[in-house]
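[1] pasting the sequence and the predicted coordinates here, then a few questions.
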Amino acid sequence: MTTAPLDAKYYEAAAPRSLGERLTAAARDRIYADFLRCCAPGPETTILDIGVSDVVNDAANVLERRYPYPHRLTAAGLGTAEAFRAAHPAVAYRQIGADCRLPFPDRSFGVATSNAVLEHVGSPANQRLMLAEMLRVARTVFLTVPHRFFPVEHHTAIPLLHYADASFGLACRSLGKAEWADPRNLILMSRRRLAALVPPAETARIGFTGLPLGPFSSNLYLHIAQGQA
């Protein structure tokens, strides 16, 4: 029996060939450019991409679609990823568990990256665990999250009401999207929330990426290069 990909619900607001998909793809192209700028990977750099999607479209898995050295990539996800592996045969794939230590030794990779995953892990404690594991297995970390203060909420397409938890919860329940108001499914991320997850010993750079709207840009990135001030 064929089942829907585990992460299909994350693309409900960006249907195939829709304006939402085109905007999501444009945002991820800018995220990819910022990844290259911050991390400067070379032909020999090993990269771990955590939380890849088994949805194959123009908005998903931009690193696997565009990176010129796919044999240096290892992708990790919750599912069995048949569609992902068929679309990206040169990329190694490893299935992982939710809220668990990553199945890789310390410093296995030059870079660990993740796009639009941290907001879905269920709690600040799980977010700290995910970031700590990325810092354990790689020398450099680059992750991105949707920005809470972008005018349109990414998962529900609700405008403006997501700026406050109470109004977002009311809107979600009114529109039959109550699951997105549950922090076990979605934690709306701001610069302050992202900064609070960084271990005290690390120096992180947090910036805007994705669709550029200054302080209301669509995404935030966090970059940590361990051993560098």
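    Nice, thanks for sending it over.
[2] going forward, measure contacts between C-alpha atoms and count neighbours the same way
    Fine.
[3] what's stretch 156-175 in contact with?
    12-13, 148-149, 151-153, 177-181 (C-alpha atoms under 8 Å, 6 or more residues apart in numbering).
[4] same thing but 10 Å
    Contacts with stretch 156-175, where a contact means C-alpha atoms under 10 Å, 6 or more residues apart in numbering, come from 10-14, 20, 148-154, 177-182, 187-188.
[5] which parts of that stretch are buried?
    Taking 16 or more other C-alpha atoms under 10 Å as the neighbour-count basis, stretch 156-175 is seen to contain the buried residues 156, 158, 161-163, 168-169, 171-172.
[6] picking that back up, buried members of the contacts of stretch 156-175 into PyMOL, please.
    Filtering the contacts of stretch 156-175 down to the buried ones (16+ other C-alpha under 10 Å) takes a single PyMOL command:
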select buried, resi 11+13+14+20+148+149+150+151+152+153+154+180+181+187+188
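[7] try this one next to it:
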Amino acid sequence: MSLSNILAEQIGNYDNPASIGYKLRCKRIETLISIISKVYDKSKEVRIIDIGGRKNYWQILPQEILNKYKIYITIVNLPGEILPASEEHYQFIYGDACNLKIFEDNSFHIAHSNSVIEHVGNWNNMSKFAKEVRRLAPNVYVQTPYFWFPIEPHFMCPFFHWLPRPLRISLIKNFDLGNHKRSKNVHEAATKLENYRLLDKQMLQELFPDSVINYERLFGITKSLIAIRSAEIS
């Protein structure tokens, strides 16, 4: 097994309770539960929009938490994906993360996103995404991988994202990296690379100027950034 496969299993496999990634996610959710609790105390229910999310992410919230706080989660993904059937606590819909005009301002209590903003494209798209997140709810919780963490979280290759673009394209074309199979040609490799644009703190703060930026650390090194806006501090 290659180093990138080992890293993918230990850091990127969020379905394995023994993995580092799963444990970090469980710790991360504690902050979100705190926000949920405060919202419930005021509103007696909690409406969350999860932009670009998956239901399996929310499995870290026990059923009793969903019931206790009357949590209703709307999960938005791009057209073309097969959506699960809606159920008691979940609704699944199609939508563009950069244009969610189907919802009015403050339609939800919490706008949530986990490892999505780095996938929406260029800075202009990131700005549109952030504007929509901030518009949809008074409370914001947006997590994204940190550019200066030495292991690139998608290709699971140390220092990969710091290398010159031509070298990264060459690596993607010639090697299996993380959960990505090697690309067939330069076009496929370059296109794949376009889907990943990591942010640092100043970039995330610019996108969410009224949020506090929290740090998620692994072995003392910042691995992820979380923009948090609480209705109590905004």
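    In hand now; what should we look at? Here the structure is a predicted model, which is why all the values come from computation and not from measurement.
[8] re earlier: closest one to residue 48 of structure 1 out of the buried residues of stretch 156-175 of structure 1, please.
    residue 156 (28.6 Å; C-alpha to C-alpha).
[9] tell me which element the closest one falls in.
    Using DSSP states H and E, residue 156 of structure 1 falls within no helix or strand.
[10] residue in structure 2 paired with it?
    By TM-score structural alignment, residue 156 of structure 1 lines up with residue 155 in structure 2.
[11] just residue 124 of structure 1 next, same as before
    Counting by TM-score structural alignment, the partner of residue 124 of structure 1 is residue 123.
[12] what's the single longest strand in structure 1?
    When secondary structure is assigned using DSSP state E, the longest strand within structure 1 turns out to be strand 138-146.
[13] start and end residues in structure 2 for that one, please.
    Matched against structure 2 by TM-score structural alignment, strand 138-146 of structure 1 falls on residues 137-145.
[14] that stretch: which residues count as buried?
    Of the residues in stretch 137-145 of structure 2, 137-145 count as buried by neighbour count, 16+ other C-alpha under 10 Å.
[15] now the angle between strand 138-146 and the longest helix seen in structure 1, please.
    Across structure 1, the longest stretch assigned as helix under DSSP state H is helix 19-39. With axes from the mean of the first three to the mean of the last three C-alpha atoms, to 10 degrees as the criterion, the two stretches helix 19-39 of structure 1 and strand 138-146 enclose an angle of 150 degrees.
[16] now helix 19-39 of structure 1, how far from the chain's geometric center?
    11 Å (C-alpha atoms, centre = their mean, to the nearest Å).
[17] which parts of it are buried?
    Burial within helix 19-39 of structure 1, assessed by neighbour count using 16+ other C-alpha under 10 Å, is assigned to 20-32, 34-35, 38-39.
[18] residues in contact with the helix or strand just after it: which ones?
    Beyond helix 19-39 of structure 1 in the direction of the C-terminus, DSSP H and E gives the next helix or strand as strand 47-50. Under the contact criterion C-alpha under 10 Å, 6+ apart, strand 47-50 of structure 1 has outside partners 41, 61, 63-64, 69-78, 92-96, 102, 108-118, 130, 134, 137-138, 140-143.
[19] how much does strand 47-50 of structure 1 stray from structure 2?
    Here the mean offset of strand 47-50 of structure 1 against structure 2 after fitting is 1.0 Å, by mean C-alpha distance after the TM-score superposition for structure 1.
[20] and after that strand, which helix or strand comes next?
    Secondary structure here is assigned by DSSP H and E; on that basis, the next helix or strand after strand 47-50 of structure 1 toward the C-terminus is helix 62-66.
[21] for the buried residues of stretch 137-145 of structure 2, which one is nearest residue 37 of structure 2?
    For residue 37 of structure 2, the nearest member of the buried residues of stretch 137-145 of structure 2 is residue 139. The distance, counting by C-alpha to C-alpha, is 12.2 Å.
[22] need the contact list for that closest one.
    Taking C-alpha under 10 Å, 6+ apart, we find residue 139 of structure 2 in contact with 35-36, 39, 48, 106, 108-112, 133, 211, 228-234.
[23] if we use 6 Å, what do you get?
    110, 229-231 (C-alpha atoms under 6 Å, 6 or more residues apart in numbering).
[24] so which of the residues you listed are in strands?
    Counting by DSSP E, the contacts of residue 139 of structure 2 contribute 110, 229 to strands.
[25] list buried residues within the contacts of residue 139 of structure 2.
    Applying a neighbour-count criterion of 16+ other C-alpha under 10 Å, the buried members of these are 110, 229-230.
[26] and the longest helix of structure 1, what does it pack onto?
    Helices and strands in packing contact with helix 19-39 of structure 1 are not found; criterion 3 or more C-alpha pairs under 6 Å, 6 or more residues apart in numbering; DSSP states H and E.
[27] repeat that with 7 Å
    For helix 19-39 of structure 1, the helices and strands in contact under the criterion 3 or more C-alpha pairs under 7 Å, 6 or more residues apart in numbering; DSSP states H and E are helix 62-66.
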